[in-house]
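In: have a look at this fold, sequence not included:
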C-alpha cells in the first residue's frame, strides 16, 4: 500500500492534489446546477470558448488564465446577444459561437510554428505543473463560488423549478440566470489549468451525476460531488503516476467513470433490495 501511495510524498504531486481538490469543490457546486438545469452544452461551449483567448495570451506572453477569462466572458456575452438581437434559441446561439471559438483557437495555434507543447497543455491541462499562485487563485475562486451559490440558492432553485413562479415571487430570474452562467464561466476558467479546456466538462458533470444517485437535497449533492471529484483527482494522479499517462486526461476519465460506477452500484443495490423485499413478502 505504501508503494502505491508513494507519489503523494512528492511535493509537486501534493500540490497537484490540492489544486485538483479545489477544482473538485468548484466543479461540485457549479456542476450540480449544470446537471439540474441541463446546461452541459453551455459548459462545453465555455470550455471551447476559452481556446482563442488562451492561445493569444500565450503568444503575447501574458497569463493564460487572463486570456481564458476574457474569451469565456466574451462567449457568455455573445450567447446572450445572439439570443436577444438575433432571436435565436439558446442551443443555436451556443452552437454557432462554440464552433467559431474552436475554429479561431485552432487558427491561432496553427499560425504559430512554436506552439506544439503549449497547445497540449491548453487542451489537456498540466496539473503537475501547478504553482502556489494557482492554488491561491483556485482557493479565492472556490470561496467566491460558495458565497454566490449560498446567496443565490433560493433564486437558482426557483428558476430551475419554475421561472415564471420565480418572477411572480420577485426573485429576478434573469439576474439569477446571469449569475449562474457567470459561475459556470468562473468554474471553467479556473479548472482548465488542471484538466485542460477539452476535458474540464468531465469534472463538471461526472462527479455531479455520480452524486445525484445518492443525494436527495441540492446542498448534499454538491458536497458529495466535491468529495467524489476529489477522490477522482487522487485516483487519477495515482493511475497517471504508475501507468505513465497524461494526468489531466486521466483525472477527467476517472471523473466520468465515477458516474458510470455510481449508476452501476446504485442499480445493483436496488436489485438486491428488491430481492430482499420479495423474499420477505414470500415468507411473511
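Out: Looks like it came in fine. What you see is a predicted model; the values in this text were computed from it and never measured.
In: make it CA atoms for all contacts and neighbour counts henceforth
Out: Fine.
In: which stretches in the chain count as helices?
Out: Remark: helices assigned in the chain by DSSP state H are 2-5, 11-37, 40-49, 51-60, 64-85, 90-111, 116-124, 132-151, 153-161, 163-168, 173-195, 200-212, 218-243, 247-283.
In: most packed of these?
Out: helix 200-212 (a mean of 29; mean count of other C-alpha atoms under 10 Å).
In: what's it packed up against?
Out: Counting contacts by 3 or more C-alpha pairs under 8 Å, 6 or more residues apart in numbering; DSSP states H and E, helix 200-212 packs against helix 11-37, helix 40-49, helix 173-195, helix 218-243, helix 247-283.
In: who touches stretch 264-276?
Out: Stretch 264-276 is touched from outside by 213-214, with contacts defined as C-alpha atoms under 8 Å, 6 or more residues apart in numbering.
In: let's bring in a second one:
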C-alpha cells in the first residue's frame, strides 16, 4: 500500500485553509471498509455533515423552485453570490456573510429592474446574472492566486469545513425547514394558482418574497459544500428526480431530501477513493441519477403501453 500523502484536492480548499491529511487515494479493502474507512477521519466526518445539511436544505427549498418554475433564478443566485464571496475573501471576512449580502443585493436589483422597466423578469435575471458573475471574476483576478481562488470559490471547500461552518449550516437548515412549514399553504397555492392565492387573502407577493428568501438561504448556506457554481445541481437535480417518482408535494420533499443525502454520501465516497473534486462529484452524481430515473420511467411507460395495447388487441381479437 502506498504511504499516506496529503490530498491533492486543492480545488476543494478556500484561501487560507490547509488540507488535512488522509490515507492514500488508492486505499482498497473489503466492501464494508470501502464504505466506512473514509469516514474514520474527522475532516471527512465534518464534510459528510456539511454535505448532508446542504442536501437537506437545497432539496426541500429546491422542491418549490421546481414547482414555481424558478430554476433560472436559482442558477442566477448561485452565480450572483460570487462577487460577495470574492470581496469577503479579499477583505478577510467570512465568505458566507459576503455571499448573503450579494444574494440580497441581486434579488433587490432584479425586482427593481423588472418594476422600473418594461423588461421581463427573466431579462432582468439574465442581466444581473452576467453582471454579478463578471464582477466576481474581476474581484478575484485582483489576487495573485487567481486560478486557485476562483476554483475554490466555484467548486467548494467541503474538506475544510469547520465546526463553525456546520453551526451556520445547521441554523440555515432549521430556518429553511421552519419557513417551509410556516408558509406551506401560501407557497403551495402560489405555485399552482397565483390569482387564487390573492383571492384567498394569502398575500402572494409576500409568499414570493419568502420563496426568494428560502432560495437565497439555501444557496448561501450550501456554497461551502459544493461551491457557488455547483450548488445549483443539488438545488435542482434531487427535487426534479423526486417529481418523477412522487406526486404529493410533501412526498416530493421527502424523496428529494433522501436522494440528495444519498448522493452526497456516495459522492464523498467516490471522491475519496478516486481522488476527484468532492463538490463536482456530488453534483454530477445528482444530475446522473435524474437522467437514470428519467430513462427508467420512459422505458417502463413504453413497456406498460405495449402491454396495454397487446391486452386490448387480445380482448378485441
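Out: That came in fine, so what should we check first? Because the structure is predicted, anything quoted here is derived from the model rather than measured.
In: quick one: map residue 42 of the first structure onto the second structure.
Out: In the second structure, the residue paired with residue 42 of the first structure is residue 73, using TM-score structural alignment.
In: follow-up on the earlier one: out of the helices and strands packed on helix 200-212 of the first structure, flag the one nearest residue 73 of the first structure.
Out: helix 173-195 (7.0 Å; C-alpha to C-alpha).
In: trace residue 133 of the first structure over to the second structure, please.
Out: Using TM-score structural alignment, residue 133 of the first structure sits opposite residue 164 in the second structure.
In: likewise residue 120 of the first structure?
Out: Checking TM-score structural alignment: residue 120 of the first structure goes with residue 151.
In: contact partners for residue 22 of the first structure?
Out: 135, 138-139, 142.
In: please tell me how far residue 111 of the first structure sits from residue 68 of the first structure.
Out: Per C-alpha to C-alpha, to the nearest Å, residue 111 of the first structure is found 19 Å from residue 68 of the first structure.
In: what's the answer for residue 158 of the first structure, then?
Out: 30 Å.
In: hang on, the earlier thing: what residues does the match of residue 133 of the first structure make contact with?
Out: By C-alpha under 8 Å, 6+ apart, no residues touch residue 164 of the second structure.
In: any idea how far residue 23 of the first structure is from residue 12 of the first structure?
Out: 16 Å.
In: before we move on, what about residue 126 of the first structure?
Out: 13 Å.
In: need the overlap of contacts for the two.
Out: Applying C-alpha under 8 Å, 6+ apart, one finds that residue 126 of the first structure and residue 23 are jointly contacted by residue 194.
In: any idea what residue 196 of the second structure aligns with in the first structure?
Out: So residue 196 of the second structure corresponds to residue 165, using TM-score structural alignment.
In: again with residue 129 of the second structure
Out: Residue 129 of the second structure maps onto residue 98 in the first structure, by TM-score structural alignment.
In: count of neighbours near residue 114 of the first structure?
Out: Residues near residue 114 of the first structure, counting by other C-alpha atoms under 10 Å, number 11.
In: same question but for residue 316 of the second structure, I mixed them up
Out: 7.
In: also residue 125 of the first structure?
Out: 26.
In: verify the contact between it and residue 193 for me.
Out: Yes. In this structure, residue 125 of the first structure is within contact of residue 193 by C-alpha atoms under 8 Å, at 5.5 Å.
In: which residues are common contacts for the two?
Out: By C-alpha under 8 Å, 6+ apart, no residue touches both residue 125 of the first structure and residue 193.
In: what does residue 79 of the first structure align to in the second structure?
Out: Under TM-score structural alignment, residue 79 of the first structure pairs with residue 110 in the second structure.
In: ok, its match to residue 194 of the second structure distance?
Out: Taken as C-alpha to C-alpha, the span from residue 110 of the second structure to residue 194 of the second structure is 20 Å.
In: need the max-distance pair from the contacts of residue 22 of the first structure.
Out: The widest separation within the contacts of residue 22 of the first structure (C-alpha to C-alpha) is 10.3 Å, between 135 and 142.
In: now do residue 307 of the second structure against residue 316 of the second structure, distance only.
Out: Taking C-alpha to C-alpha, one finds residue 307 of the second structure at 14 Å from residue 316 of the second structure.
In: and the gap between residue 266 of the first structure and residue 211 of the first structure?
Out: 11 Å.
In: enumerate every residue touching residue 128 of the first structure.
Out: Residue 128 of the first structure sits next to 12-13, 15-16, 247 when contact means C-alpha under 8 Å, 6+ apart.
In: now do the contacts for the aligned partner of residue 235 of the second structure in the first structure.
Out: Under the alignment (TM-score structural alignment), residue 235 of the second structure pairs with residue 204 of the first structure. Each residue near residue 204 of the first structure by C-alpha under 8 Å, 6+ apart is listed here: 27-28, 30-32, 34.
In: map residue 52 of the second structure across to the first structure for me.
Out: Residue 52 of the second structure maps onto residue 21 in the first structure, by TM-score structural alignment.
In: nearest residue to its match other than its sequence neighbours?
Out: residue 230 (4.8 Å; C-alpha to C-alpha, 6 or more residues apart in numbering).
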